[in-house]
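Student: Mind looking at a prediction? Sequence and model below.
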Amino acid sequence: MELDPKEIFTAFMVLFAVIDVIGNIPIVIDLRKKAGHIQSEKASIIAGIILIVFLFLGKSILNLIGIDVNSFAVAGAFILFFIALEMILGITLYKQEEHDSMTTAVFPLAFPLIAGPGSLTTLLSLRAEFRIENIIIAVIMNVIIIFVVLKTSVRIERFIGQNGINIIRKVFGVVLLAIAVKLFVHNIKALFDVV
């Protein structure tokens, strides 16, 4: 087991930007109004389980259908690129915002809002570059932050304000864009065996 603080921090930042829990605060507040209550613990734990299970089984599923991790990581880089554009430009290309007050903890909160296509693709993209134990720690750190944000979403929105949330989204969008480019270049080189 080889823990690398740099890898953990990078994986954490990538997942944090993709999950975009701060940017999703308005959606969380809307869900809270519709459902009356959000089960923060349940939503966080379910999202964490989905992410970690996919981290382990995602590669096997890919092997089953004959796709290597580098190819998937390149595809993941494109998805990250579009999510970043969405965050920077304030447009909606990607996220579905479906609300079901009966099952708020699982759908749409844990899936697809937290553990959605973007974060699942990101996990496999990260796995192509980082050690698995570092990614698991990054996932756990994100789950803890998700729990705290869900618990305190109303106070956070009041404190930061809508403009603050928009600024945070744009900053993380630029970070994510740079990471998407790095991921693309790294895995294209691996695919073509360019050193």
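Tutor: Great, that's in hand.

Student: contacts, neighbours, all on C-alpha from now
Tutor: Noted.

Student: Output the longest helix belonging to this structure.
Tutor: For the chain, the helix with the greatest residue count under DSSP state H is helix 153-191.

Student: Report all helices and strands that that one contacts.
Tutor: Using 3 or more C-alpha pairs under 8 Å, 6 or more residues apart in numbering; DSSP states H and E, the elements in contact with helix 153-191 are helix 5-19, helix 25-35, helix 69-89.

Student: could you give the angle of the following helix or strand past the longest one to helix 5-19?
Tutor: It stands for helix 69-89. Downstream of helix 69-89, the first helix or strand assigned by DSSP states H and E is helix 117-127. Per axes from the mean of the first three to the mean of the last three C-alpha atoms, to 10 degrees, the angle that helix 117-127 makes with helix 5-19 is 160 degrees.

Student: For helix 117-127, which helices and strands make contact with it?
Tutor: Applying 3+ C-alpha pairs under 8 Å, 6+ apart, one finds that helix 117-127 contacts helix 5-19, helix 40-64, helix 69-89, helix 132-151.

Student: circling back to that earlier point, do you know which of the helices and strands packed on helix 153-191 lies nearest Pro112?
Tutor: Pro112 sits nearest to helix 5-19 of all those, at 9.7 Å, using C-alpha to C-alpha.

Student: and the closest one, which residues are buried?
Tutor: Buried residues in helix 5-19, defined by neighbour count with 16 or more other C-alpha atoms under 10 Å: 7-19.

Student: Below is structure B, check it against A:
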Amino acid sequence: MDSAFLITAFVTLFVVMDPIGLTPVFIALTQGMGASYRRQMAVRACLIALALLALFTVFGESLLGFIGISMPAFRIAGGILLLLTALDMLFERRSQRREGQSIEPHHDPSVFPLATPLIAGPGAIATVILLKGQTGGGWAGIGTVMGLVVAVLLLTFALFLVATPLERLLGRTGTNVITRLLGMLLAALSVQFVIDGLKGSGLF
């Protein structure tokens, strides 16, 4: 697999899943929990997100074909969806919605909202289907995409484990700056998805 594609795909998944932006949310959702229980929440959330993304990586394109949606059309729709996510990141609406999440005592946030929709949300699902399409499909393509998903989830899990000291290190300002930089990058990548979809459609 081309190294340029691997780098671009990894960056796309990293920006869409946004482990850095999720870290303060994880802290808020697990506030008051012991270290071992917090670790259990991190493991469970990442494993459930992995299962969901694996399901859509393997069967997502077949599902699209079954309901009559072409890959160029999905690339355009996915690009637009990623662009909306990027705009949310740039204008902090994404953080505001996440920080609005609240939990009751003894509530298990690993499935909802951590695994879905925060980690394996619509943007991440659209991205894995798009990336599999770019690999040409087949088990080699599925393996490549899943390897990248696992790499991003491992980073997410690592950041969850060091969430508290990382939050103190970056501060709110540092987190906001990184989120906006990632948002700008995601906006450019989403436009590229739309361009690729238009080219594949035969309109240009």
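Tutor: Yep, that arrived. Everything quoted here is computed from the prediction, not taken from an experiment.

Student: Now the TM-score, please.
Tutor: After superposition, the two chains reach a TM-score (TM-score structural alignment, normalised by the length of the first structure) of 0.89; 192 aligned residues with a C-alpha RMSD of 2.1 Å.

Student: returning to what we had before: okay if I get the helices and strands packed on helix 153-191 of the first structure as CSV plus distance to Thr152 of the first structure?
Tutor: Shown next, in CSV, are those (distance: least, C-alpha to C-alpha, whole Å):
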stretch, distance to Thr152 of the first structure
helix 5-19, 17
helix 25-35, 10
helix 69-89, 22
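
Student: Which one of the ones you listed lies nearest to Val53 of the first structure?
Tutor: helix 5-19 (15.5 Å).

Student: okay, and the closest one goes to which residues in the second structure?
Tutor: The aligned range for helix 5-19 of the first structure in the second structure is 3-17, by TM-score structural alignment.

Student: Over to stretch 140-156 of the first structure?
Tutor: By TM-score structural alignment, stretch 140-156 of the first structure lines up with residues 150-166 in the second structure.

Student: The longest helix of the first structure vs the second structure, mean deviation?
Tutor: In the superposition with the second structure, the average deviation recorded for helix 153-191 of the first structure is 0.8 Å (mean C-alpha distance after the TM-score superposition for the first structure).

Student: and that helix with helix 5-19, angle?
Tutor: Using the same axes, to 10 degrees, helix 153-191 of the first structure lies at 120 degrees relative to helix 5-19.

Student: Can you give the distance of helix 153-191 of the first structure from its chain's centre?
Tutor: Helix 153-191 of the first structure sits 10 Å away from the centroid of its parent chain (C-alpha atoms, centre = their mean, to the nearest Å).

Student: can you check stretch 35-42 of the second structure too?
Tutor: 21 Å.

Student: Stretch 122-137 of the first structure now?
Tutor: Counting by C-alpha atoms, centre = their mean, stretch 122-137 of the first structure comes out at 12 Å from the chain centroid.

Student: do the same with stretch 110-121 of the second structure
Tutor: 10 Å.

Student: tally of neighbours for the spatially closest residue to Val154 of the first structure that is not a sequence neighbour?
Tutor: Spatial nearest neighbour of Val154 of the first structure, chain neighbours left out: Ile29 (6.6 Å); criterion: C-alpha to C-alpha, 6 or more residues apart in numbering. Neighbour count of Ile29 of the first structure, defined by other C-alpha atoms under 10 Å: 18.

Student: Tell me the counterpart of Ile29 of the first structure in the second structure.
Tutor: Applying TM-score structural alignment, one finds that Ile29 of the first structure aligns to Ile27 in the second structure.

Student: who's in contact with that match?
Tutor: Phe160, Ala163, Thr164 (C-alpha atoms under 8 Å, 6 or more residues apart in numbering).

Student: Tell me the buried residues in stretch 56-63 of the second structure?
Tutor: Phe56, Thr57, Val58, Gly60, Glu61.

Student: which position in the first structure aligns with Ser201 of the second structure?
Tutor: Using TM-score structural alignment, Ser201 of the second structure pairs with Leu191 in the first structure.

Student: which of the contacts of Ile27 of the second structure lies closest to Ala151 of the second structure?
Tutor: For these, the nearest to Ala151 of the second structure is Phe160 (14.3 Å; C-alpha to C-alpha).
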